[in-house]
Every structure is written in structure tokens, then in C-alpha cells.
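In: Have a look; sequence and predicted model below, questions after that.
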Amino acid sequence: MASFYKYQTKNGVFWRFVIDNGKDPITGKRKQTSRQGFKTKREAQEMAYELEKEIKGKGSIFQGDNKSFYDFCNMWLDIYQNQRAVKPGTIRIRKNEINNWQHYFRHISIEDITLKMFQDAINDMKKRFSESTLEGIYITGKMIFEKAVELEIIKEDPTRYSYFPRYTKTVEEIENEEKLPNYMEKNELSNFLKTCKDHGLLHDYEIFLTLAYTGLRLGELCALKTTDVFEEEGTYFLKISKTLYNPKNIIKDYKLVTTKNKTSRRTIDIAPVVYDALQNVISYNEQLKEATGEDYHDEDFIFVNSNKYPGYPHYIKFVQHRMNRILRIANMNQHLSPHAFRHTHTSLLAEAGVELERIMKRLGHANDEITKRIYLHITKPVREKDAERFSQLMDQVINIET
């Protein structure tokens, strides 16, 4: 199995790899093959895999203890991360899914895993996981074995004729699926924002006003920078191109990653009241920057910490805590989350007569069942009137014929 190393020369940074060929049967010493001078890790990986196949022949590239499913999963995850340039959050999910497979196959040779073993494992996991969670585990398992075949580590894919065990849903589960998610009615939103104004902490009003008027995902809001807010010919716009990743909620330990998908990258128009609110926050940050000097984390974020770590962006849990405080003061539903503003935005747009396709585009959705359900719920009275008007028209047609 190859190990990869980055090294520095006067001509720049390069990669090298070392392949462990196992022990020499006569001397007992480990045999190794290495190459270097690769500009990227991916180039080194591709060469290493080709060389491993050449050294080992067309069979397994592993020997001895390195033949395990566990070791190949580590290799697969590295390939998956580099080839697909996936987000850290996706990698974390894949690792969790792999851990579930390790429970069954950790010390078993990947060549010895059969269709029955794979199917028995996924059937057993059905007892412990929801359908959506199990589906992710199943897909990851199939990807691992498909890659093993592609790299000629195994000859046949044991998952090829496997099946995903379907769930029988109860009446209660079906009814819960049809329930609308939590969102605020107009009077509730008005009460919440008024409470923010009267009792909110620093920039609470601006944060929740922006969420209400834009329907942004919370990670998108936390990642906003001053350059994302601009004006053109008297119209104000907000550009959404990134999201904040901070799963441990440690203020300095954040990453900026691309938005959820291609559709999520968008530019939307915003109301003057939102533009003015954001400009007020930006002006405050300029004063904070002058007051804190070099201690300010000057990365141009809009919604930032102003205490111990000035300039660092707020993380999702922080906004959730701020929202919980306002909900308590306003005596509102304590189960509402910041994502409720996204659903509220959908409902208000639907009530305003905005078409579903335009709502989806504004929210950055390629397709979303929850958004559709909210839209159909809000526009139901309008559709009933349409049906009534059509029925009246047809009555006239029938009367003309008679």
C-alpha cells in the first residue's frame, strides 16, 4: 500500500510516494519502491496505483495484513476526496457510513466479502437506522466495492446484485411526512422582529431581518462578506456563493466551502430595508476594526463576533442561541429553528403571488418537496377560486349548447 508525502525544494512543493511490497521471504526485510517529483498528490496517487498493479500483477495490490476491508476504505476515502473535491461535511458523513460497514468487515479481506455477507449486513443495519440513513450507508458501500473493481483489486463486485431493503411505513409516519414544517405566520414574524428591536442583543434584529427577507440558509448568512452586498442602478442585490462550515462550533475553527449545489449559487434582489440594515452592520464593523487593531480577524465578514474574537464570523449554534432567547421573551414556539425563516420566506412569497419556479430559484433549490408543500398549502385558496371560476365558465358553455 502506498504512502504519500509532500516535500519542499528550491523549485517548489512536490509529492512523493513509497509502496510497501511486504517482506522479502529470504532476508525478512521490508521491500519498498518509491517515486517522487509529482506536482500534485493526485498525480502521485495515479502513478502509485499503476505501479502497484504492475508490481503485484492483476490480483490484489495488498499483501498480508494490508488486505483488509479497513485498509481499502482508507484508500477509497482518500481517492474519493481528491477526485470529487467534496466538502468537509460530506467527508464526515462518508466516514460515519464507513464506520458502520467496519462493524461487519473491518478485519476481513476485501476479496473474501460475498454478496450474502454484504446483503446480510445491510439487512441487519435496517433494524437500527432510518431509511434515509441506511440509504446513505448502502450507497457508500456500493461505491467502495465499485472502486475496488475499477482498480482491479477484486475481480467481481459483490454488491452488484444486492438490493436495498425497503421500509414499510406506518400510517403515523405517512401522516408526519405530509405535515407542514414549522414556519411563522405574518403576525408571528412581526412579533418576533419587534421583540428583536426592543430586546435583542447586538445585531439580532439585522440577522433575523435578513433571514426573513431572503430565506438564506444559516450557513450562507454566516459566510456573507461586505462584497456580497451591492447596488446596481438603484436596485440592491445579495450574492450567495459560499457557506460557513463549523461543525464543532469553535469560533476560530471555521471553513468556507462552496454552496450546497450549483443551483445554490445565486444573486437575489433585496429590499432597501435589508440593504440599510446590512450597511449599518458593516459600518459598525469598521469602527470595531479601528478599536481592536491587529486583534481584528479582517476577512470582511458581515456578521461577526465583537468580544473576545473580533471579526470572526458567527457560527450556526450562536445564531440558534440568540433565536431561542428572542422566542422565550416573545412567548413564541420554542421549537422554531433559524431554518423556519426559510420556510416563512417561502410562505410569504407564495402569498404575495410569486410563482413556485421563481421561489425555488430565489431559495437556491433545484427541487424541494417541503417548499412545494408550503407553496401548495398557501396558494390553496387561490387555486380553489380558479377552479370555481373555471366551473362557472363551463356552466356558461353548457348553457349555450342547450
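Out: Sure thing, it's come through.

In: contacts, neighbours, all on C-alpha from now
Out: OK.

In: which residues of the stretch 51-200 of the chain fall in helices?
Out: Secondary structure of the stretch 51-200 of the chain (DSSP state H, counting those that start in this stretch): helices located at 69-84, 88-105, 115-125, 131-150, 171-178, 186-199.

In: Using TSV, lay out those together with mean neighbour count and distance to R325.
Out: Putting the helices of the stretch 51-200 of the chain into TSV (neighbours: other Cα atoms under 10 Å; distance: least, Cα to Cα, whole Å) gives the following:
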stretch	mean neighbour count	distance to R325
helix 69-84	16	39
helix 88-105	16	28
helix 115-125	17	39
helix 131-150	17	32
helix 171-178	10	28
helix 186-199	16	10
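
In: Make a markdown table from those and add distance to T263 to it.
Out: Shown next, in a markdown table, are those (distance: least, Cα to Cα, whole Å):
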| stretch | distance to T263 |
| --- | --- |
| helix 69-84 | 18 |
| helix 88-105 | 18 |
| helix 115-125 | 33 |
| helix 131-150 | 22 |
| helix 171-178 | 25 |
| helix 186-199 | 27 |
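
In: let's bring in a second one:
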Amino acid sequence: MLRIEPLSNGRVKLVKDYKDPLTGGRKRLSKTVNKATRQVQKQVELLLDQRFEREVELSTLNNPHKTLGELIDEWLVIRKERLKPSTYRSQITAVRQVRSGIGNNALLIQLNRQFLVRYLDDQLYKYGKLNSNVKKQFMVLNLMLKYAVQVGYLNDNPAPDYGSISWKKEHKTERQTYPKFLDSDELDRLLTYLRSKDPFIADFCELLYLTGMRFGEAASLQPKNFYTVDNHTYAKIIGTLDYSRINRQKATKSDTPKTEASFRSIRLSSRALEICNKYRVDKRNAEYLFLRHGYPLSATLVDYHLSKAEKELKIKKRVSTHTFRHTHISKLAELGVPLYVIQDRVGHADEKITKEIYLHVTNKSREQAEDKIELL
């Protein structure tokens, strides 16, 4: 409750005592005013309450003067230690944009949801950036600020909710409306083209299609990763290739694959085994199966060949190494393989794109079956 203390100059001091939650002691806050009307007293009491709450908040923080730039530098060191190099690199661009857009000197305690919503909206509409770009900024901002709460630089995470951002309504191009996998004719033409240009690249891409492996999983296959049980040969996926697009000579195999669900053994078909055996010959002591000029295969090189093939064959879909993985999923769905079996084979615990492909293929099969009813 406010106390009124008259001053010798005719003004009055409005005083309120608080209990410090950290020390248990008393804390006195005051404000001097000309007149202590009822309305003024209400306004001053509200002001003093807010000031006390702010002081308590600051007193609980490890470093109330921590800047965004300092947080980013600290967070990146930890991320680099915990993430695979490829994942770390994918976040760096978004972090740089956040650093540039908000500023190194911004105090963490001054960041609030309203400011961050306005910042992200500006990125979308003022600077014309795509949803995909701003979503990456949104993600790293949330992760960094969550870390700031964990280490005591903030009491609450000021990152806005996903739904509070005015995301653009982006219309898909004609190319984007096409399925993310190849039909049988496209697959045959593509592999034939690659075989005429570079049989090694063709074999590698065919293996991606036959097994549903990610590029890094197949590129990091080693002779010791194969085993046979009951006359069936399996490829054991226990890691992925961490490589630099600038210098593939520095490529190394990680101790773990992309996700926990990615640990798996893939049964090889006779053709997949034929391809693997072709490159396993005399490589029992080699580090990797698929080497080009003595170094691990580069995704950039394979995508270069695929881009050329896409244009020359006039394939309307965007073709990359990942397209073969999606095509593998689509073919299994056509064969009636249950979704959970497909997810287990390709190492997806709960992947949206796998479900999208599966539903697309099964719905198409259902439509074709219903059309044939007319023939009864």
C-alpha cells in the first residue's frame, strides 16, 4: 500500500515497500509527484509494481546485459560440437541473417514477441524473402532463445508462436505440382542416359532407387557394412557421410546416421547386391565402396549429372539424388507394401513426405481400380 510523505518544497513522495523474493528483505521504491490525487496514486502504484517486477526479473538472470551477438557466438560453439557438419552448415546461413537483421548489440532482455513478430514479418514482406528462408530464421531464433532460458540469460522464451507469423500464401509453380518421384518411364530413361555418360554414376543412382538410401548413407558404405543371413545379404546403415562441398577430400563417416530411426539393415535385391559386389571387389581394406579418383563421391557431382539429364530428357520434375529415395517409396507403395514397413526400410520414424507419396500412389491405384469396375 502506498504511503504519502510530504516534502519541504511542497511536493509529495509516494512510497511503497516490497518483499524481495530472493533475500526475504524489504525493498523501498518511491516516486515524487506534485499532487497525490487518487488517480495519480493509482498510476504511480502501477508504475512502481512494474519497476519492482522488472528488478526481480533482472536479479534472477545470469547476465542481464547479454547481447544477441554474444548469445549467437556461444550457441554456435555448442551446436558445432553436437551437430553433424552438414546439419551445422545448413543452420549457419539463417543464423547470419538473424545476426545481420536484428543486430549483434541487441540486448536479449529487450527482445519480446511483438518485436520478433515484426522482424519476421519484415523479412517476408519488406525484404521479400521466401517462407522457406524465414522459417529457417524462425527455427534458429527459437532454438537460440530456448538455450538462453536454459542457461539463465532469460526467464522466458520471447520467440513467437508459429501461427502468429503472417506467412505468405505461396502459389506452387507448375513444376512444383508434379510428384516428387519418377514414374517407370522417367526412371528408365534417366538411368539409360546416365549409363551412356557415366556408368559409375548410373550404378550409384540405381542403388539409391533400389534401396531408398539417402545420398550420405550410400556414399559412406564400407565393405564391412554387409552381412548375410539365410542366403539374404543386408547393408547395415550405421552412419552417413559428412562432407564439405568445397573440399570432398575432408569427407568422413559419422558415428551415427541422420536420425535414430535411420539405424537399420536393408535387405538387398539381387540387382542391388550385384551393384555392391561390383564395387566391393578388391576393396576389403578400402574405406568406402564408391570412390571417385580416390575420394568419396560428392553429392554436387551427382546432382550436376542429374541436372544435365533432366534438361536433355525434358523431365519436368526437379531431379536430385533424393528423387531416387522418393521413387523407391512410391514403387513399394505400388506393390502394396504397408506404410510402416516402408518407413522402417527407409529409416523414417514419422516423415511427412513419405506419407504424402504413399497416399498419392495408393489413391491413384484406388482410382484405377474403380475405373476398371466399369469393365465388369
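Out: Ah, there it is. Quantities reported herein were computed from a predicted structural model and do not represent experimental measurements.

In: What's the TM-score once they're superposed?
Out: Taking TM-score structural alignment, normalised by the length of structure 2 as the basis, the two superposed chains have a TM-score of 0.71; 312 aligned residues with a Cα RMSD of 3.4 Å.

In: so which of the helices of the stretch 51-200 of structure 1 comes closest to I398 of structure 1?
Out: helix 171-178 (37.8 Å; Cα to Cα).

In: I329 of structure 2 -> structure 1?
Out: When structure 1 is aligned by TM-score structural alignment, I329 of structure 2 is paired with T346.

In: my read: its match touches R373, true?
Out: No: counting by Cα atoms under 8 Å, T346 of structure 1 does not reach R373; the two are 10.1 Å apart.

In: re the thing from before, what is the burial count for the match of I329 of structure 2?
Out: When counting by other Cα atoms under 10 Å, one arrives at 29 neighbours for T346 of structure 1.

In: Distance check, it against E175 of structure 1.
Out: Taking Cα to Cα, to the nearest Å as the measure, T346 of structure 1 falls 22 Å from E175 of structure 1.

In: Stretch 132-150 of structure 2 vs structure 1, average offset?
Out: Superposing on structure 1 and averaging over aligned pairs (mean Cα distance after the TM-score superposition for structure 1), stretch 132-150 of structure 2 comes out at 2.8 Å.

In: swap in stretch 200-207 of structure 2?
Out: Mean for stretch 200-207 of structure 2 is 2.2 Å (mean Cα distance after the TM-score superposition for structure 1).

In: K242 of structure 1: what's it in contact with?
Out: E220, A223, L224, L256, V257, T258, T259, R265 (Cα atoms under 8 Å, 6 or more residues apart in numbering).

In: Please, where are all the strands along structure 1?
Out: Remark: strands assigned in structure 1 by DSSP state E are 2-9, 12-23, 30-38, 229-232, 235-240, 242-245, 255-258, 266-270.

In: now these as a markdown table including distance to I329 of structure 1?
Out: Shown next, in a markdown table, are the strands of structure 1 (distance: least, Cα to Cα, whole Å):
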| stretch | distance to I329 of structure 1 |
| --- | --- |
| strand 2-9 | 54 |
| strand 12-23 | 56 |
| strand 30-38 | 60 |
| strand 229-232 | 31 |
| strand 235-240 | 31 |
| strand 242-245 | 28 |
| strand 255-258 | 33 |
| strand 266-270 | 28 |
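
In: so which of those comes closest to L393 of structure 1?
Out: Of these, nearest to L393 of structure 1 by Cα to Cα is strand 266-270, at 38.7 Å.

In: between the closest one and strand 235-240, how big is the angle?
Out: 140 degrees (axes from the mean of the first three to the mean of the last three Cα atoms, to 10 degrees).

In: so strand 266-270 of structure 1 aligns onto which residues of structure 2?
Out: Under TM-score structural alignment, strand 266-270 of structure 1 corresponds to residues 264-268 of structure 2.

In: Looking at the strands of structure 1, spot the one closest to S190 of structure 1.
Out: Closest to S190 of structure 1 of those, according to Cα to Cα: strand 266-270, at 18.3 Å.

In: got a list of contacts for that closest one?
Out: Here strand 266-270 of structure 1 has contacts from Y213, T214, T235, Y236, F237, L238, K239, I240, S241, R362, G364, using Cα under 8 Å, 6+ apart.

In: same question, stretch 80-93 of structure 2
Out: Counting by Cα under 8 Å, 6+ apart, R79, K136, V140, D242, Y243, S244, S254 sit against stretch 80-93 of structure 2.

In: 6 Å - rerun?
Out: For stretch 80-93 of structure 2, there are no external contacting residues (Cα atoms under 6 Å, 6 or more residues apart in numbering).

In: Then stretch 143-151 of structure 2?
Out: If you take Cα under 6 Å, 6+ apart as the criterion, stretch 143-151 of structure 2 is touched by L154, N155, N157.

In: what do you get if the cut-off is 10 Å, keeping everything else the same?
Out: 61-63, 66, 68, 71-72, 74-76, 95, 108, 111, 137, 140-142, 153-159 (Cα atoms under 10 Å, 6 or more residues apart in numbering).

In: next one: stretch 160-172 of structure 2
Out: Against stretch 160-172 of structure 2 from outside (Cα under 10 Å, 6+ apart): 112-121, 124-125, 128-132, 134-135, 138-139, 141-142, 177-178.

In: please redo it, this time with the cut-off set to 6 Å
Out: By Cα under 6 Å, 6+ apart, stretch 160-172 of structure 2 touches R113.

In: same check, this time on stretch 124-135 of structure 2
Out: Under Cα under 6 Å, 6+ apart, the answer for stretch 124-135 of structure 2 is Q123.

In: still on that earlier bit, mind checking which of the strands of structure 1 is nearest L209 of structure 1?
Out: strand 266-270 (11.2 Å).

In: so how much does the closest one differ from structure 2 once superposed?
Out: On superposition with structure 2, the mean distance recorded for strand 266-270 of structure 1 (mean Cα distance after the TM-score superposition for structure 1) is 1.1 Å.

In: which parts of that strand are buried?
Out: Within strand 266-270 of structure 1, the residues that qualify as buried by neighbour count (16 or more other Cα atoms under 10 Å) are T267, D269, I270.

In: As TSV, these with distance to T33 of structure 1 would be great.
Out: Converted to TSV, the buried residues of strand 266-270 of structure 1 look like this (distance: Cα to Cα, whole Å):
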residue	distance to T33 of structure 1
T267	51
D269	58
I270	59
